[in-house]
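J.: return atomic coordinates for the entry below.
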Amino acid sequence: MDLGTQGVRALAVTAGGEVRGTGGHPLTGRRDGPRHEQDPERWWTAVGAACRQALRDVPAEAVQAVAVDGTSGTVLLTDGAGRPLTPGLMYDDMRAADQVERVDRAGGEVWRRLGYQRMQPAWALPKLLWLLEHHRDLPAGGVRLAHQTDFVNARLTGHPVASDLSSALKTGADLVAEDWPRHVLDELGVPAGLLPPLERSGTPLGTVCAAAADATGLPAGIPVIAGCTDGCAAQLGTGRLTVGSWNAVLGTTLVLKGVTDDLVQDPYGVVYSHRAPDGRWLPGGASSTGAGILSRDFPGRDLAELDRAAGAYEPSGAVTYPLVSAGERFPFVAPGAHGFVLGDPRDEADRFASILQGVGYVERLCFDYLDLLGAPVDGDLTLTGGATRSAYWCRLRADILGRPVILPEHAEPALGAAVLAASADRPMPEVAAGMVTVRATLDPRPSHLARFDDGYLGLVDELERRGWLPTPVAAHARERTSS
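T.: The predicted structure is shown next:
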């Protein structure tokens, strides 16, 4: 199961990668300035509906295990029975900006050792402090922090569960020690017992209880396996788990995740690394740019028709920085960043083309940044997320990046969760190889290899001029473009 921003997605997948059932149920939230929250009870309602749809043609005895992925940095407080005491503060909720300095003062040494240097306003530990400061009337005992996946897993098992290391990264978990940095949390005033124990993704957490079986259609007694964030799940679902492989998830926003042997150190605090189930590292980051701007600026439009029209504008007469919401997180951190357009699009199709190309430029800048940090970036690149429904956009991204892109048959994080569910007692690369198939590989068109360089460098120059993109990063992007 994949807990997304706009809905829950469920897949019933065989060990051979055949999708036997699919299900989904929408979610809605509340946005108010920097705040974005959802009702956790609706997550559970959506899980039940999506599971029942996915399992309607699947014999109950065939279901062997279940795993859940969720949005990164989404948290709430619950009572000891798992009932929500607060709304779920979503992954991009920025209300805790004032708590970041305090968090970094207490835990800076740990954050530097983990490679990301400092926390960002949307991360979970600042939001936890905000929750504690603004909900002082909570019960004296039994209050627990829950990540989005924890909340659902507790409902599935009927008891409190450990949190996976992947979801706990933004809450301050020490992924090297695989434990909470207790001295940091004590200094911040986080009560002992508030945080769940930690386990690696892929670890059994319990079994589906009778109440959850009634709500979801899952058979009681099957294992519930510790999941991960949606970005990590998308990486696992590509089947590309060798060092140097990367996955780009393009949905509402853009998320990149790769595989390395070593922990990536980032002096600018942009890239952070999750711990893979096998102990290796999954570095990456989440941009605030992405396809969400299409829903905002072209509501209800036929995007396929706009795709066809955009093909006449390569490159566009304008350069767009397609920020979905205020503030950028990757490939640079700029809380005050906002979207902009350089030049004047000739018409609607040109404006649409400039957005598609702008997302491709940001994606290219992400890889230039990762290369600057010394991360291996020359392995396979898979594209997943809702944007892969656009064949034109996938081809365009290959052209802008100047490298082949691989499109898996089933491009969604829910498949990665299924890989985790099947891997509790088997090596994950072996499991993934049997469950993931490739739909197509797209090579960049030779005639287009330099066609987008001017637009890309124009965006780099403007981001640097505005003070958002550090000069060494801009210089490296120019160097890679000219080489």
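J.: switch to C-alpha atoms for all contacts and neighbour counts from now on
T.: OK.
J.: for the protein, list the residue farthest from the centre, please.
T.: residue 346 (34.4 Å; C-alpha atoms, centre = their mean).
J.: check contacts around that one.
T.: Counting by C-alpha atoms under 8 Å, 6 or more residues apart in numbering, residue 346 touches residue 317.
J.: then it would be within a strand, right?
T.: No: going by DSSP: H, G, I helix; E, B strand; the rest coil, the assignment for residue 346 is coil, not a strand.
J.: where do the helices sit along the stretch 101-250 of the chain?
T.: Taking DSSP state H, counting those that start in this stretch to define them, one finds helices in the stretch 101-250 of the chain at 124-134, 148-157, 165-168, 182-188, 210-216, 230-238.
J.: one more to line up against the first:
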Amino acid sequence: MAHEQPRMTHDQDDAWLGIDLGTQSVRVLLVTGDGTVLGSGSAPLGGRRDGVRHEQDPGEWWDAVCTASRAALGSPRGVRIGGLAVCGTSGTVLLTDGAGRPTSPALMYDDGRATVQGARARMAGLAVQDTWALPKALWLTETYGQGRVTHQPDLVVSLLTGQLPPADSSHALKTGYDLERDAWPAMLTRLGLSDAVIPDVVRPGTPLGEVSPTAADATGIPAGTPVIAGMTDGCAAQIASAALRPGSWNSVLGTTLVLKGASPTLVRDPTGVVYNHRAPDGSWLPGGASSVGAGVLTAAFSGADPAAMDTLAASYEPSGAITYPLVSPGERFPFLAPKAVALVLGEPESDADLWAGLLQGVAFTERLCLDYLHHLGAPLDGPLTFTGGAARSPYWNQLRADILGRPARVPQQTEPALGMAALAAYGAGAAPGLAQAAEGMVRIGRTVEPRPDRTARFAGPYARLVDELTARGWLPPPVAAHALARLDDDADTSAS
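T.: A predicted model of the protein is given here:
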């Protein structure tokens, strides 16, 4: 049931607050509609890791929100805050009682203890992974007793408004919510989650309430500030890249690689490699997460100076080593292969050559992800945006554009908290659509153009990697054939 609130009128001087509940910290940004950052604050978060266990104390979230919010609001004076929204880590879940008080620790997005429950959910016909929120919610109820299933932002919103809110459909996705039907599947009851413990769900951008006087005293956020339903941190980062119009894609390259795009229709993938969030307007945000990424550089070259290594790597295009640089065993996107391992084909002649091979291998994977999306029929004709920590490397950005054979935009500011500020502006009625709100706030730093001669230079190594992945049984032959056909199309286009 949606909690509709009367919408305020806004002017161009209003500011918007975005709150990002990350793994290691809470980050808060105060942003105007044109993208000017008026204030920022952060506060660290702890956690407990032990093997597959990864927990956080939910009480720390609120303490960190209070600290970070006060820092973000410490300087501006006379600024009206038009609204706020909160994002959290996808799949993080806990139990609360009827008053919204935690009755369990929070199981983080990568907690891996719910393997039995995950298998049971899949047997019931739900396409979930063991680390998703649904198996963990089952594990929590079996371990701690019945309680309301609560996502990370739900708890913080309840403390802001004084009432436990409905969940947003973005965070509810990994708890098994059916975004296409806009309903919880009936089989959840058979799995052990009664209607009494499953939250109501609303779409992102829905007004949930207002900041209470008690929360205002604790956070410094003015009482009465509208609180808007948020999205997961990955979707928040996508909003912060302004990749929201159909055919647009945001490639987030950090420790691992995540691609998220926009489509007017659901992108169906029977293998479950690509999944879909739903935008506030009902359109779709397809995407996938790979286990390849920049984390392999840290593992292979601990303490190295990335800028210096990039300079040396420029002499090896292409590298003597063709790599599939998995950060950890198993691959999820662009193919599903639980037993996949990192590959190095050929012998690099130096550390610089290996560094080059790893950079190129990540870009080859990125290209294969886009080829797979094209194979599924996803629209790819909009702009591509590079974000994530690796986007700070000008050399790697150029290399990726060359290997992909398409231009890429690099925004100046890509924090998830910025995405939540844009969502707050949209949800409070200050913009006609989320895309317009994001485009008003996002500032593109530069656009990287591909160099056709370099694109052609990397075609052979890419084809060899595709062949190797297919020969190992990881990449389905129809996907490989589609990727190679697109490579031939690019060659024909360049020659004409």
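J.: which bit of structure 2 covers stretch 219-239 of structure 1?
T.: Under TM-score structural alignment, the match for stretch 219-239 of structure 1 in structure 2 covers residues 222-242.
J.: got it, and stretch 392-407 of structure 1?
T.: Counting by TM-score structural alignment, stretch 392-407 of structure 1 corresponds to 395-410 in structure 2.
J.: sec struct for residue 300 of structure 1, please.
T.: coil.
J.: roughly how far does it sit from residue 294 of structure 1?
T.: Here the distance between residue 300 of structure 1 and residue 294 of structure 1 works out to 10 Å (C-alpha to C-alpha, to the nearest Å).
J.: more crowded one of those two?
T.: Remark: of residue 300 of structure 1 and residue 294, residue 294 carries more neighbours, 18 against 9, as counted by other C-alpha atoms under 10 Å.
J.: residue 198 of structure 1 is in contact with residue 165, isn't it?
T.: Yes: Residue 198 of structure 1 is in contact with residue 165 according to C-alpha atoms under 8 Å; the separation is 6.0 Å.
J.: which residue in structure 2 aligns with residue 270 of structure 1?
T.: Taking TM-score structural alignment, the alignment pairs residue 270 of structure 1 with residue 273 from structure 2.
J.: let me redo that: residue 301 of structure 1
T.: Aligned counterpart of residue 301 of structure 1 in structure 2: residue 304 (TM-score structural alignment).
J.: measure that match to residue 380 of structure 2 for me?
T.: Between residue 304 of structure 2 and residue 380 of structure 2 the computed distance is 36 Å (C-alpha to C-alpha).
J.: quick one: which of those two has more around it?
T.: Per other C-alpha under 10 Å, whichever of residue 304 of structure 2 and residue 380 has more neighbours is residue 380, with 18 against 11.
J.: quick check, that one in a helix?
T.: No: checked against three-state DSSP, residue 380 of structure 2 lies outside a helix; its state is coil.
J.: once you drop chain neighbours, what's closest to it?
T.: Closest residue to residue 380 of structure 2 apart from its sequence neighbours, by C-alpha to C-alpha, 6 or more residues apart in numbering: residue 247 at 4.5 Å.
J.: go on, residue 414 of structure 2?
T.: Distance criterion C-alpha to C-alpha, 6+ apart; nearest residue to residue 414 of structure 2, sequence neighbours excluded, is residue 240 at 5.1 Å.
J.: check contacts around the one you found.
T.: Going by C-alpha under 8 Å, 6+ apart, residue 240 of structure 2 touches 413-419, 422, 438, 442.
J.: look up how far residue 199 of structure 1 lies from the alignment partner in structure 1 of residue 184 of structure 2.
T.: In structure 1, residue 184 of structure 2 lines up with residue 180, judged by TM-score structural alignment. Per C-alpha to C-alpha, residue 180 of structure 1 is found 11 Å from residue 199 of structure 1.
J.: repeat that for residue 270 of structure 1.
T.: Note on residue 270 of structure 1: its distance to residue 199 of structure 1, by C-alpha to C-alpha, is 25 Å.
J.: ok, residue 179 of structure 1 next?
T.: 9 Å.
J.: the more surrounded of those two?
T.: Neighbour count, other C-alpha under 10 Å: between residue 179 of structure 1 and residue 199, residue 199 has more, with 21 against 15.
J.: which one is the more buried one nearest to, not counting chain neighbours?
T.: Nearest residue to residue 199 of structure 1 in three dimensions, chain neighbours excluded: residue 164, at 5.0 Å (C-alpha to C-alpha, 6+ apart).
J.: touching, that neighbour and residue 232? I think so.
T.: No: at 11.6 Å, residue 164 of structure 1 does not count as touching residue 232 under the criterion of C-alpha under 8 Å.
J.: any idea how many residues pack against residue 308 of structure 1?
T.: Residues near residue 308 of structure 1, counting by other C-alpha under 10 Å, number 12.
J.: quick check, it in a helix?
T.: Yes: counting by three-state DSSP, residue 308 of structure 1 falls inside a helix.
J.: count of neighbours near residue 270 of structure 2?
T.: 10.
J.: how far away is it from residue 284 of structure 2?
T.: As judged by C-alpha to C-alpha, residue 270 of structure 2 and residue 284 of structure 2 stand 17 Å apart.
J.: and what of residue 350 of structure 2?
T.: Distance from residue 350 of structure 2 to residue 284 of structure 2, by C-alpha to C-alpha: 45 Å.
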